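> Here is a sequence with its predicted model. Questions after.
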Amino acid sequence: MSASLRNFLITRILLTIPMVLILITMVFIIMRVLPGDPIRSQLGPKISEAQANELRERLGLNRPLYQQYFDFLWKMIRLDFGTALTQGERPIKDELGERLPATLELTIPSMLFTATFGILLGAFAAKNRKKPIDFAIRLFSIVIYSIPIFFMGLIFQIIFSVRLPILPLAGRMNTLLLTSFKPITNFYVIDSILTGNWPALGSALAHLVMPSVTLGLALTGVYIRLTRINMIEMLQSDFITAGRARGLPEPRLVYRHALRNTFIPIMTLIGLEFAILLAGAVLTETTFSWPGMGRYLVERIQLRDYTAVQATIGVFALFVGLITLVMDVLYAFIDPRIRY
């Protein structure tokens, strides 16, 4: 590893730490200035003041804010999220261990779908610039980006689950299969393959289609427009002109040479869109009753559950920071100029 690459990686890692710290600090502050009492949301409004004070003392909510904050940071560093205020003694780590794989199982196919579909359509539109198909693709990108995720999900449910009952309406797996299904990693697709449970695999894939396509389509328009703009500029460059003069086939020039040189801005978008997909997963999981972190976060926010909300957003922040770091490392390998 060269010195420039090593210094670049160290710098990016050091910049990721304050980004995550600022985010979880903001969450800590916001959750404590919002109206409402998490203790009474757990035990009900009719509990006595003595019972409420006893629970506050047990959970450390009666201590000064700075002590609560540093205790929270120390637990986050050790990945010890404690127990949720509204779910008894079950550790939050166990809750997130079940729900994080569900969110990733939804987000990763969505990312692959939106990137592949959007990039190919954008390249095709640039190749056919100012033709009717180009205008049609651009119009599609605007319309698909303008539709709210939850509305698109409801439309798909009406079409493919009610009118044409070919896909399941909600959930991760058929209830009858779920009773005998024993997850290993909580990634249902992977666990079905590992256990050789092919009916469960078919059900998991069928349940994954609508939510992943809904989440992926919501951001496809961004990839189409970004790829098209960069591809038009690239197709007018000197090396493409030289390739045409040598008689290279146009598809090879477009999809192999020009498209390859547009990957840096596209990779930048992939890193940013991962965070947006995680945010979009909140709406998608709620619409499709998908038991992931997004739905869990909405439920905990409604109950003013400090510990669960802080832990969930902290995990989100760690993943976004990790993805951003990976994208930066890939930039450095693709384009060495970025290291300096």
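That came through fine.
> From here on, just use CA atoms for contacts and neighbour counts.
OK.
> roughly how far apart are residue 36 and residue 339?
Going from residue 36 to residue 339 by CA to CA, to the nearest Å gives 48 Å.
> Going by how many neighbours each has, rank these two and give me the top one.
The neighbour comparison of residue 36 against residue 339 (other CA atoms under 10 Å) goes to residue 339, with 17 against 12.
> these two touch, right, the more buried one and residue 5?
Yes: contact criterion CA atoms under 8 Å: residue 339 and residue 5 qualify, at 5.9 Å.
> intersection of neighbour lists for those two?
residue 332 (CA atoms under 8 Å, 6 or more residues apart in numbering).
> Skipping adjacent residues, who's closest to residue 303 in space?
If the residues on either side of it in the chain are set aside, residue 303 comes closest to residue 41, at 6.0 Å by CA to CA, 6 or more residues apart in numbering.
> Can you point out the helix or strand that includes that neighbour?
helix 38-43 (DSSP states H and E).
> what's the burial count for the residue nearest to residue 303?
Neighbours around residue 41, by other CA under 10 Å: 15.
> For the stretch 51-200 of the chain, which segments count as helices?
65-77, 92-127, 132-146, 149-157, 175-180, 188-195, 198-235 (DSSP state H, counting those that start in this stretch).
> okay, pairing it with this:
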Amino acid sequence: MAGETTATGRAAAAWQPRGAEIAYEVFRFLGILILTLIGLIFITFLIGRVVPIDPVLAVLGDRAPPEAYERVRQELGVDLPVYQQFWIYLMKVIRGDFGTSAMTSQPVLYDLGQFFPATLELATAATLIGVVIGIPLGVVAATNQGRWIDHVTRVIGLVGYSIPIFWMGLVGLLVLYSWLDLVAGPGRLDIAYDGLVEPITGLITVDSAISGDWDVFFNALSHLILPASLLGYLTLAYVSRMTRSFMLAQLNQEYILTARAKGMTERRVVWRHALGNIVVPLIAVVALSYASLLEGAVLTETVFAWPGLGLYITRSLFNADMNAVLGGTMLIGAIFVCLNVFCDMLYRLLDPRARA
């Protein structure tokens, strides 16, 4: 009984430093995240002041009378010193107030909530396509270095990097939609299906599946498959190339030679040990690819009239709607920051060397 009590006391004593270490790491990550976001807000604020667009004229137009111009200038706080403007802007952003869009006459936060789910749906589908195909393709290419499958994989990656995405989108619409009628055209849904499914998550494929409206689901899927496949091809090219590079480095390590010398099967050596050791860097590759797609694939969304974040920011910029542009920029930056911090945390969870 005394031995059990002693063991329990030792475990509790050992847990206290570990608990303090975990608490320190959590507070450190939160501190880094908060400081980075504040820096992002500051840079976004400076962008809004450097761009040669008068926010008052963007609201009133070029023919506004002087008294109205001065009144709106005071309401927007443009007449205040820059440091006061930044403080007001920071307090508004913390409250979730990005101002009102001059293009839609809606709060920018509301517009982002309407447009971002379309980009989220497109980016998620494209990332799944790129990861599911790209990682196995990179592994197979690495294990067959110098053979035909390796050359084919490298050509696939080279083509994916070389051909402009808007050109592939136009050719895809011409061939698969106009000529062969295999997929639906631009937009997220046909007009006949618009508004039939109550939005729950904002993802039409998910919402239609939840409600059991399979006609809307397959129509949305038909619209999604072509732009998602094109963006997925870009992700596939990057992921397969990086996977091949990581795997080649691992396959030349001594522990791989030792495993083979012990008679371990090649499948186990490659897919369990070598691939298991590149999971951590692959997480960063996939996360950054996903973040790049989430920022709004502007050209793809423009070609396919996809009502996502990239198209929203582009149209806002053309209409001198700086509130919308800065709000979208803030959202994109926050996504990158959060994904980077998330990857850093996964590093420490999955790789003991990072914790050390």
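Arrived safely. All values reported here derive from a predicted model rather than from experimental measurement.
> that older thread, now find how far off-centre the helix holding residue 41 of the first structure is within its chain.
Helix 38-43 of the first structure has its C-alpha centroid displaced from the chain centroid by 30 Å (CA atoms, centre = their mean, to the nearest Å).
> what residues are up against the residue most central in space within the second structure?
For the second structure, the residue nearest the mean C-alpha position is residue 291 (2.4 Å; CA atoms, centre = their mean). Going by CA under 8 Å, 6+ apart, residue 291 of the second structure touches 335, 336, 339.
> The residues you listed in helices, which ones?
335, 336, 339 (DSSP state H).
> what residue of the first structure matches up with the last one?
Under the alignment by TM-score structural alignment, residue 339 of the second structure pairs with residue 323 in the first structure.
> got it, and residue 14 of the second structure?
For residue 14 of the second structure, no residue is aligned by TM-score structural alignment.
> name the helices or strands packed onto the helix or strand containing residue 14 of the second structure?
Taking DSSP H and E as the criterion, residue 14 of the second structure maps to helix 2-50. When contacts are defined as 3 or more CA pairs under 8 Å, 6 or more residues apart in numbering; DSSP states H and E, helix 2-50 of the second structure sits against helix 82-94, helix 322-350.
> which of those helices is buried the deepest?
Among those, the stretch with the highest mean neighbour count (mean count of other CA atoms under 10 Å) is helix 322-350, at a mean of 19.
> Check which helices and strands it sits against.
helix 2-50, helix 108-143, helix 279-294, helix 309-318, helix 352-355.
> how much does that helix stray from the first structure?
Following superposition, helix 322-350 of the second structure is found to deviate from the first structure by 1.5 Å on average (mean CA distance after the TM-score superposition for the first structure).
> tilt between that helix and helix 2-50?
Computed with axes from the mean of the first three to the mean of the last three CA atoms, to 10 degrees, the direction of helix 322-350 of the second structure lies at 160 degrees from that of helix 2-50.
> ok, back up a step: measure the residue nearest to residue 303 of the first structure to residue 22 of the first structure for me?
For residue 41 of the first structure relative to residue 22 of the first structure (CA to CA), the value is 28 Å.
> Who are the contact partners of the residue of the first structure sitting at the aligned position of residue 355 of the second structure?
Counting by TM-score structural alignment, residue 355 of the second structure lines up with residue 339 in the first structure. Taking CA under 8 Å, 6+ apart, we find residue 339 of the first structure in contact with 4, 5, 8, 332.
> Can you give me the distance of residue 339 of the first structure to residue 332 of the first structure?
6 Å.
> Between those two, which contacts overlap?
By CA under 8 Å, 6+ apart, the residues touching both residue 339 of the first structure and residue 332 are residue 5.
> re the thing from before, of the contacts of residue 339 of the first structure, which stay in contact in the second structure?
Mapped onto the second structure and checked by both residues aligned by TM-score structural alignment, their matches' CA atoms under 8 Å, these keep the contacts residue 332.
> Quick check: the two most widely separated of the contacts of residue 339 of the first structure?
4 and 332 (9.6 Å; CA to CA).
> Select, out of the helices and strands packed on helix 2-50 of the second structure, the one closest to residue 207 of the second structure.
With CA to CA as the criterion, residue 207 of the second structure lies closest to helix 322-350 of those, at 23.3 Å.
> The closest one vs helix 309-318, what angle?
Using the same axes, to 10 degrees: helix 322-350 of the second structure against helix 309-318 is 150 degrees.
> Just send the helices of the stretch 51-200 of the first structure back as JSON lines, with distance to residue 167 of the first structure too.
Shown next, in JSON lines, are the helices of the stretch 51-200 of the first structure (distance: least, CA to CA, whole Å):
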{"stretch": "helix 65-77", "distance to residue 167 of the first structure": "40"}
{"stretch": "helix 92-127", "distance to residue 167 of the first structure": "16"}
{"stretch": "helix 132-146", "distance to residue 167 of the first structure": "21"}
{"stretch": "helix 149-157", "distance to residue 167 of the first structure": "8"}
{"stretch": "helix 175-180", "distance to residue 167 of the first structure": "14"}
{"stretch": "helix 188-195", "distance to residue 167 of the first structure": "16"}
{"stretch": "helix 198-235", "distance to residue 167 of the first structure": "6"}
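> Nearest approach to residue 265 of the first structure belongs to which of these?
Comparing the helices of the stretch 51-200 of the first structure by CA to CA, helix 198-235 comes nearest, at 8.0 Å.
> Relative to the second structure, which residues correspond to the following helix or strand past that closest one?
Using DSSP H and E, the helix or strand that follows helix 198-235 of the first structure in sequence is helix 238-245. Counting by TM-score structural alignment, helix 238-245 of the first structure falls onto residues 254-261 of the second structure.
> What are the contacting residues of the matching stretch?
250, 266, 269, 273, 274.
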